[in-house]
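**Student:** quick one, fold the following:
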Amino acid sequence: MQQILFIDDEAPIREAVQQWLELSGLSVRTCARAEEALALLDADFPGVVVSDVRMPGMDGLALLERLKALDAELPVIMVTGHGDVPMAVAAMQQGAYDFIEKPFTPERLLGSLQRALDKRRLVCENRALRRQVTQQGRIESRLLGVSPAIQQLRRQILELADTSVNVLIRGETGSGKECVARCLHAFGPRADKAFVALNCAAIPEQLFESELFGHESGAFTGAQGKRIGKIEHAAGGTLFLDEVESLPLAQQAKLLRVLQEKSLERLGSNRSIAVDLRVIGAVKPDLAAEVRAGRFREDLLYRLNVAELHIPPLRERREDIPLLFEHFAHAAAERHGREPRPLGSAELARLLAHDWPGNVRELANAAERHALGLGGGAGAAAPQSLAAQLETFEAQCLRQALQQCRGNIAEVMELLQLPRRTLNEKMQRHGLTRSEFLPADDQD
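**Tutor:** Below is the predicted model:
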């Protein structure tokens, strides 16, 4: 549960503030001195500090300096009864979240606290995610998600990564096909070799052969020097062919020969060059239908489709949306030098209800706009049943509670006011396990 630590040397003020805030449903602890408060705080304090400025011993500004050294992202709200403008400026320059002048109304303090708590929640959840990623292995840091579908996809990737079989990845636009391909490469024995990506739909047909196979100097008009093609460059590593259905039929035949004979000839050369590589293809349509329509070679399909991976669209794994959105928003905030912006409950509801036709790519774009203060950008949601919306929201509430309580089931039961049996049933239904959320030192 998020907490408020309130520091003031005047007992009547401490008692009044504690009463106000507890009536608003907040957990509050008070201290009379800054030194006493420091002993209660660490870098993972799940809340906000509110401190008077003028106090005996260590004053509020000195405390602020110590707290920022402990955790630069900890929100600290400063309070003074002296209306000292230079002091307020100094506090804000030192990183204070807000500055409130006495006497203040409960509403003024509560409003500032709610914003600060939202910010702190986001910071703590991102840290919990980073710890979880570190605990569970590197693939979670590359292919984010908590849904059963993504967990299964990660397992399939790790099973295939150690092999050299060619793989076909199916998924809608923006679903992360290149990310999956890079994971297959990064977690296999070819990881220290080249990963070469080629978008087959982005190359003019007349340039395909040179792009794939390379050429010798003078092989055709404009060939000024020797060029190493994508296939040769990927030798020993992985060649990723995105939108492989766009590969011209003539180049399909030549690619098939390379895969069969494990060698190629550059344009303008008669010398065979041995190549050992893994080919990963990514497609949107059904390649079998492309074969029936005469646009794709059946024998090449069999060569490429030794194993197949399917990436579910984002609308089928809505429980991944909050985690992905916060990850992208935090990364965008860092990239643009902005403070991370908290995600309100109304905006979260819009994100969960939107169908995301552009999948993860569209979500990342919305998160960047959110980080820049331009709004999340989720469009009008397609109709969704109340039951489906409730299931998605319930899964997110359970996950947040488990993260907040670091896998302590007793604390989750108290926080959500659920009996043990009901909690177990809900966790099982949503594919959640306690071990995902335990601190690293509690893992076996």
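**Student:** please make it C-alpha for all contacts and neighbour counts, starting now.
**Tutor:** Noted.
**Student:** now the top helix by length along the chain: buried residues?
**Tutor:** Of all segments of type helix in the chain, defined using DSSP state H, the longest is helix 106-136. Going by neighbour count (16 or more other CA atoms under 10 Å), the buried part of helix 106-136 is 109, 113, 116-126, 128-129, 132-133, 135.
**Student:** show me where the stretch 101-250 of the chain has strands.
**Tutor:** 167-170, 195-199, 238-242 (DSSP state E, counting those that start in this stretch).
**Student:** just the buried residues of the second one, please?
**Tutor:** Buried residues in strand 195-199, counted by 16+ other CA under 10 Å: Phe195, Val196, Ala197, Leu198.
**Student:** which residues in the stretch 151-300 of the chain form helices?
**Tutor:** 177-186, 208-213, 230-233, 249-261, 287-292, 298-304 (DSSP state H, counting those that start in this stretch).
**Student:** now show me the structure for the sequence below, then we'll compare the two:
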Amino acid sequence: MGNNKVIKAEVTAEKQKILIVDDDPSLLRLLGIRLSAAGYAVESAANAKIALGILESFHPQMVISDLRMEGMDGMALFEQIRKQHPNMPVVIMTAHGTIPDAINATKQGVFSFLTKPFESQELLETVQQAIRLQPTSQTTQAKQQLWREKIISRSTVMESLLQQTQQVARSDFPLLIHSQSGTGKELLAQAIHQASHRHQKPFTAINCAAIPEQLLESELFGHSKGAFTGAEKNHTGLFQATDGGTLFLDEIGDMPMSFQVKLLRALQEKEVRPVGSTQSVKVDVRIISATHKNLQQAIIDNTFREDLYYRLNVVELELPPLSQRREDIPLLAQHFLNHCTQQVHQDIKGFSGEAMELLISAPWPGNIRQLQNVVEQSVALSTEVLISANLVRNALRDKTTQLPSFVEARDQFERDYLAKLLKLTAGNVSQAARIAQRNRTEFYKLLNRHHLTAEAFREE
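**Tutor:** Model (predicted):
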């Protein structure tokens, strides 16, 4: 490679980082020397498998990879990088560079294609073009990551979700977050708001399952003085209070059917009418909704409107349970530990090795909320500088630390109640419905919702 002109990396407080991958040791060394001399921080990998490992800790601004390598080749490596870091530029090198290879690679999203032998000038110009796509310093990166600062994670599955989240945050499309209870849906919704152009406007959250049906309309749309008994003054609803910002509707699957049509109308018309008022008010809010329920099944069960579902679910994000992001457990556990010890002024430094192994391997049906409870109970009972395995084991066994949400408790009560009725009546639906003071059609819907069949109790 010639050196007609020296191109230096732009001067920054921190060096820009490049990962190079090639199974030719001499070329790997030469590229490393040339890029280091130009002012870049360089890491080298002799194959794609090593490169994927380095990628997780080195966090480069770009990757330069050979195309032909033993095992995983350059294009296969590119596909893996794109899954985890979809915005990272990848440059492919090859001694077998042909026009079809170049066209195929660029069509698939490779940033650029270098044919060996190439001049230093060509290499460095390509590198500078790719680097411009990325933040130029860790300080800049840190500023750009403020939107997600409350989300504690280092797992690949969460990183992929957060990159997708940042992309969709730029639009005003309604979002639906689907996940199990206790996974941090509201934190993700807050992060979306912070990454959006609405971040200087209000973010408001409401749990649709926690507010009685008769108060939900007043809470969201507001009411006029004298609209009902106790309405002593005008009340501004959350839609108006959040104007210009983001409204987070948690547990949307538990919203009463009678109110769903009113919400649909408000979303379509972009206006709300306070209870007792004859005047509608224009509002500009972005809706993010969340649920742990299968809304498509709820549509079949006639407990959720199909037209509202498609209005809310323009983009759906699937927030993984804690069991699918176990790499995050040590970070989350230490975060909760630090928070607890600051509150109770205890000098606890961390967890014993065995205690951490228990935390990492536990099933976590209650997800992050359950992990927080386990850490808090362990801190409350600890007398040592390290949380012991016994404390963690006891906290995991203590069901009282796994307090269910209101929705979970209500679902459990309904399921137990219906099962008891069917046992008492030996599976006679008509008799069970009369005892429950519900008609047969409604009673069957309740059974379907909880996956109960009368036939199973007749056999008993």
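**Student:** ok, back up a step: okay, the strands of the stretch 101-250 of structure 1 in CSV with distance to Leu304 of structure 1 next?
**Tutor:** Formatted as CSV, the strands of the stretch 101-250 of structure 1 follow (distance: least, CA to CA, whole Å):
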stretch, distance to Leu304 of structure 1
strand 167-170, 6
strand 195-199, 15
strand 238-242, 10
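**Student:** would you reformat the helices of the stretch 151-300 of structure 1 as TSV and include distance to Gln151 of structure 1 and mean neighbour count?
**Tutor:** TSV is the format used below for the helices of the stretch 151-300 of structure 1 (distance: least, CA to CA, whole Å; neighbours: other CA atoms under 10 Å):
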stretch	distance to Gln151 of structure 1	mean neighbour count
helix 177-186	13	22
helix 208-213	34	20
helix 230-233	32	23
helix 249-261	31	16
helix 287-292	26	14
helix 298-304	24	16
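**Student:** closest to Val167 of structure 1 out of those?
**Tutor:** Val167 of structure 1 lies closest, by CA to CA, to one member of these: helix 298-304, at 6.0 Å.
**Student:** how about the strands in the stretch 301-444 of structure 1?
**Tutor:** Under the criterion DSSP E, counting those that start in this stretch, the stretch 301-444 of structure 1 contains strands at 307-310.
**Student:** tell me where it has helices.
**Tutor:** Going by DSSP H, counting those that start in this stretch, the stretch 301-444 of structure 1 shows helices at 321-335, 345-353, 359-371, 386-404, 409-416, 420-429.
**Student:** right, and the ones you listed - which one's nearest Arg257 of structure 1?
**Tutor:** Comparing these by CA to CA, helix 359-371 comes nearest, at 34.7 Å.
**Student:** and that closest one, what does it pack against?
**Tutor:** helix 321-335 (3 or more CA pairs under 8 Å, 6 or more residues apart in numbering; DSSP states H and E).
**Student:** helices or strands next to the helix it packs on in the packing?
**Tutor:** Looks like helix 321-335 of structure 1 contacts helix 106-136, helix 345-353, helix 359-371 (3+ CA pairs under 8 Å, 6+ apart).
**Student:** and the angle for that helix with helix 386-404?
**Tutor:** Using axes from the mean of the first three to the mean of the last three CA atoms, to 10 degrees, the direction of helix 321-335 of structure 1 lies 60 degrees away from that of helix 386-404.
**Student:** what span of structure 2 lines up against helix 321-335 of structure 1?
**Tutor:** Residues 329-343 of structure 2 are matched to helix 321-335 of structure 1 when aligned by TM-score structural alignment.
**Student:** what's next to that stretch, contact-wise?
**Tutor:** The contact list for stretch 329-343 of structure 2 (CA atoms under 8 Å, 6 or more residues apart in numbering) reads 152-153, 322, 347-348, 350, 356, 359-360, 371-372, 375-376, 379.
**Student:** likewise stretch 308-315 of structure 1?
**Tutor:** Residues outside stretch 308-315 of structure 1 that contact it (CA under 8 Å, 6+ apart): 149-150, 153, 156, 167-172, 175-177, 320-321, 354-356, 359-360.
**Student:** and if you look at stretch 436-448 of structure 2?
**Tutor:** So stretch 436-448 of structure 2 is in contact with Asp301, Leu418, Val429, Ser430, Ala433, Thr453, going by CA under 8 Å, 6+ apart.
**Student:** circling back to that earlier point, so for Ala37 of structure 1, which of the helices of the stretch 301-444 of structure 1 sits nearest?
**Tutor:** helix 386-404 (22.0 Å).
**Student:** so which bit of structure 2 is the closest one matched to?
**Tutor:** By TM-score structural alignment, helix 386-404 of structure 1 lines up with nothing in structure 2.
**Student:** okay, now the corresponding residue of structure 2 for Leu247 of structure 1: neighbour count?
**Tutor:** Using TM-score structural alignment, the equivalent of Leu247 of structure 1 in structure 2 is Met255. As a burial measure, Met255 of structure 2 scores 22 neighbours (other CA atoms under 10 Å).
**Student:** pull up the gap between the closest residue to Met255 of structure 2 other than its chain neighbours and Gln260 of structure 2, please.
**Tutor:** The shortest distance from Met255 of structure 2 to any non-neighbouring residue, by CA to CA, 6 or more residues apart in numbering, is to Cys208 (5.6 Å). Counting by CA to CA, to the nearest Å, the gap from Cys208 of structure 2 to Gln260 of structure 2 is 11 Å.
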